[in-house]
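Peer 1: build me a model from this:
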Amino acid sequence: MFYREYPPHPALAAHVDCVWAARAPGGGAAHRVLPDNCVDILWQDGAQPGFAVGMMSSSILVASEQPVQTLAVRFKPGKAGLFLATPLNLLTDQRADIDLLWGRSDADRLADALWSSEAPERARLTLIEQELLRRLCDNAGGSPLVQRALQALDHSAGALRVEDLAAQLRVSRQHLAAQFRDHVGLSPKLYARICRFRRAAAALKAAPAPDWAELALACGYFDQSHLIHDFQEFAGNAPERFHFSNRPAA
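Peer 2: Next up is the predicted model:
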């Protein structure tokens, strides 16, 4: 399977992690897609409207019976709502056709432009960026509270306790959780757990036979059993049988 990421347009860099392209050969071969604390919008060949894939709380298996080409954008945590105009908790573990979020006319116009051209994939990804830039002009900058919370959780790689985070931000845990679900799509606690899991997954990719207790502590887990529990929940497998995968399609 081909998969490639590109840096976004500079004016989108504060909101977009990357734009990306993928080609799956078909044949029904499945790959596991892991939760990554991001929201994507995907357009797949056939001139169909795109679809948004919300935050994931566990891994999923994706199989393509037929060859499929994908063009997509991946948003930074807490930023997709600027372009989708819907509370992100409504998309968690879901996919929504972009015509329902953007309107049929705009969705069809972009899909036609993406798939009616023989332009290189990077040039077609630029069409997606242009649509995002147009939509960004009509939106505010999101929630400063949630952005501060995200920065703190990411800086700690998920090790910061939600109670301590709320106290640091001088808000109640309940208020923080409500704002976080609307603007991110997950609770702060679940977001932090996925941060820890992703850190451990990256460490396993670099060193596939670690000292498990040492790895758990280095990644912010209380003990090895908590590490094992998160791998079983988020990757569908024990850590010693884990195989790292990207999130190329859904």
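Peer 1: CA only for contacts and neighbour counts going forward, please
Peer 2: Noted.
Peer 1: in the protein, spot the helix with the most residues.
Peer 2: When the chain is parsed with DSSP state H, its longest helix is helix 188-206.
Peer 1: list the helices and strands that one packs on?
Peer 2: Where contact means 3 or more CA pairs under 8 Å, 6 or more residues apart in numbering; DSSP states H and E, helix 188-206 is packed against helix 144-155, helix 173-183, helix 212-218, helix 224-235.
Peer 1: and this one, please, so the two structures can be compared:
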Amino acid sequence: MTGVSEGMRAAPATPLRPYLGPYEGYRLVGYGPGLHLGTPAPEVTVVLSLDAPVVITTTSHPDQSEGSWGALASGLATTAVTIAHDGNQHGIQLALTPAGSRALLGVPSAALGAWIVDLGDVLGSDTTELVDRIAAEPLWPRRFAILDEILLRRASGGESSIDPHLQRAWHLLTGPDAPRVTDVAHDVGWSRRHLITRFTAEYGIGPKDAMRVARFDRSKRLQRRSPGMTLAAVAAHCGFADQSHLAREWRSLAGVPPSTWRADEQFPLVQDAEDLQRASSRA
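Peer 2: Sure, this is the predicted structure:
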């Protein structure tokens, strides 16, 4: 069955950009029913469904059962979730930085952990306004303008900032040339044990796992951008020791090797550079 994909990818208003990546609006229609793999990423995920609720059949937290959510938030995790769909998906996805979790959701990412929570649990009454106004607006630019309005209002309320030492550690560990945890601890002037304790308390995952998830996510994004690239080349480009190391990390973090993900992933990602450039100019 051949499906149809449309949507828009747009940068948020300039003051929000330290807190989240581009808005990802998507509408996928006419695909075959099945399962979609939601893989680990170094961001807090927020999803607003504009149609049927999102059905999660396998969650990242071992104590959380399957469920469905019309609007959800989820913290950092080291395992994938499984999303059941009928071949149609319509919504907006946001990727919040750890600073964005504090500024926009009002909690550190560790407070969410690997749990999936109803967005209303962290946004309160703003969730109802956000969902109702976006659902009533048919055009992506107007939907994104509503997001800007409500998120800017939340950000202006002030944030409990992340310790600069932890910000520095996050930047180093999730970058493309991540050093050893011991070297990061030395860089920020803490013991290794103190770094691990404080880092995990803020972000919900430890320094080594943050490095692994960020590297995994880079490899996933690279494969989306360059589907013809060999796995050996992906491994070398993203900092894995070799292709076998890449495959082991994919099995650990996604539950499948990258070759299987490539074959099974049927939903395209809405990443129209022209749309992004057009939408960015409005901010």
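Peer 1: can you pull out the helices in the first structure?
Peer 2: Along the first structure, counting by DSSP H, helices occupy 81-84, 98-102, 104-115, 121-136, 144-155, 162-169, 173-183, 188-206, 212-218, 224-235.
Peer 1: reformat the ones you listed as CSV; add distance to residue 72 of the first structure and mean neighbour count.
Peer 2: Below are the helices of the first structure laid out as CSV (distance: least, CA to CA, whole Å; neighbours: other CA atoms under 10 Å):
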stretch, distance to residue 72 of the first structure, mean neighbour count
helix 81-84, 14, 20
helix 98-102, 12, 16
helix 104-115, 11, 16
helix 121-136, 7, 16
helix 144-155, 23, 16
helix 162-169, 32, 15
helix 173-183, 21, 18
helix 188-206, 21, 20
helix 212-218, 33, 16
helix 224-235, 23, 18
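Peer 1: of all these, which lies closest to residue 32 of the first structure?
Peer 2: Proximity to residue 32 of the first structure (CA to CA) singles out helix 224-235 among the helices of the first structure, at 8.0 Å.
Peer 1: mind giving me the packing neighbours of the closest one?
Peer 2: Applying 3+ CA pairs under 8 Å, 6+ apart, we find helix 224-235 of the first structure packed against helix 188-206, helix 212-218.
Peer 1: would you convert the ones you listed into a markdown table that also reports distance to residue 168 of the first structure?
Peer 2: Formatted as a markdown table, those follow (distance: least, CA to CA, whole Å):
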| stretch | distance to residue 168 of the first structure |
| --- | --- |
| helix 188-206 | 14 |
| helix 212-218 | 23 |
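Peer 1: measure residue 229 of the first structure to residue 192 of the first structure for me?
Peer 2: 15 Å (CA to CA, to the nearest Å).
Peer 1: let me fix that, I meant to ask about residue 202 of the first structure.
Peer 2: For residue 202 of the first structure, the distance to residue 192 of the first structure - CA to CA - is 15 Å.
Peer 1: before we move on, what about residue 125 of the first structure?
Peer 2: Note on residue 125 of the first structure: its distance to residue 192 of the first structure, by CA to CA, is 31 Å.
Peer 1: what do you get for residue 174 of the first structure?
Peer 2: 16 Å.
Peer 1: next one: residue 2 of the first structure
Peer 2: For residue 2 of the first structure relative to residue 192 of the first structure (CA to CA), the value is 30 Å.
Peer 1: same question for residue 78 of the first structure.
Peer 2: 14 Å.
Peer 1: check residue 69 of the first structure too.
Peer 2: 32 Å.
Peer 1: centre-most residue in the first structure?
Peer 2: For the first structure, residue 38 is the residue whose C-alpha lies nearest the centre (CA atoms, centre = their mean; 1.8 Å).
Peer 1: now for the counterpart of it in the second structure: which residues touch it?
Peer 2: Correspondence of residue 38 of the first structure to the second structure, assessed by TM-score structural alignment: residue 43. Residue 43 of the second structure makes contacts with 75-76, 95-98, as judged by CA atoms under 8 Å, 6 or more residues apart in numbering.
Peer 1: would you list these in TSV and tack on neighbour count and distance to residue 202 of the second structure?
Peer 2: Output for the contacts of residue 43 of the second structure, formatted as TSV (neighbours: other CA atoms under 10 Å; distance: CA to CA, whole Å):
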residue	neighbour count	distance to residue 202 of the second structure
75	28	11
76	26	11
95	21	17
96	27	14
97	20	12
98	27	9
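Peer 1: ok, residue 113 of the second structure touching residue 74?
Peer 2: Yes. In this structure, residue 113 of the second structure is within contact of residue 74 by CA atoms under 8 Å, at 7.2 Å.
Peer 1: just how off-centre is stretch 7-16 of the second structure within its chain?
Peer 2: When distances are taken as CA atoms, centre = their mean, to the nearest Å, stretch 7-16 of the second structure is centred 15 Å away from the chain's centroid.
Peer 1: ends of it, how far apart?
Peer 2: End-to-end distance for stretch 7-16 of the second structure, by CA to CA: 21 Å.
Peer 1: in it, which residues are buried?
Peer 2: Judged by neighbour count using 16 or more other CA atoms under 10 Å, the buried positions of stretch 7-16 of the second structure are 7-13, 16.
Peer 1: which one of those residues is nearest to residue 54 of the second structure?
Peer 2: If you rank the buried residues of stretch 7-16 of the second structure by distance to residue 54 of the second structure using CA to CA, residue 7 comes first, at 17.6 Å.
Peer 1: what sits against residue 91 of the second structure?
Peer 2: Residues near residue 91 of the second structure by CA under 8 Å, 6+ apart: 25-27, 47-51.
Peer 1: in strands only, show me the residues you listed.
Peer 2: Counted as lying in strands by DSSP state E, out of the contacts of residue 91 of the second structure, are 25-27, 47-49.
Peer 1: hmm, residue 219 of the first structure is touching residue 195, no?
Peer 2: No. Residue 219 of the first structure lies out of contact with residue 195 (CA under 8 Å); the separation is 9.2 Å.
Peer 1: which neighbours do those two share?
Peer 2: Counting by CA under 8 Å, 6+ apart, the common neighbours of residue 219 of the first structure and residue 195 are residue 157.
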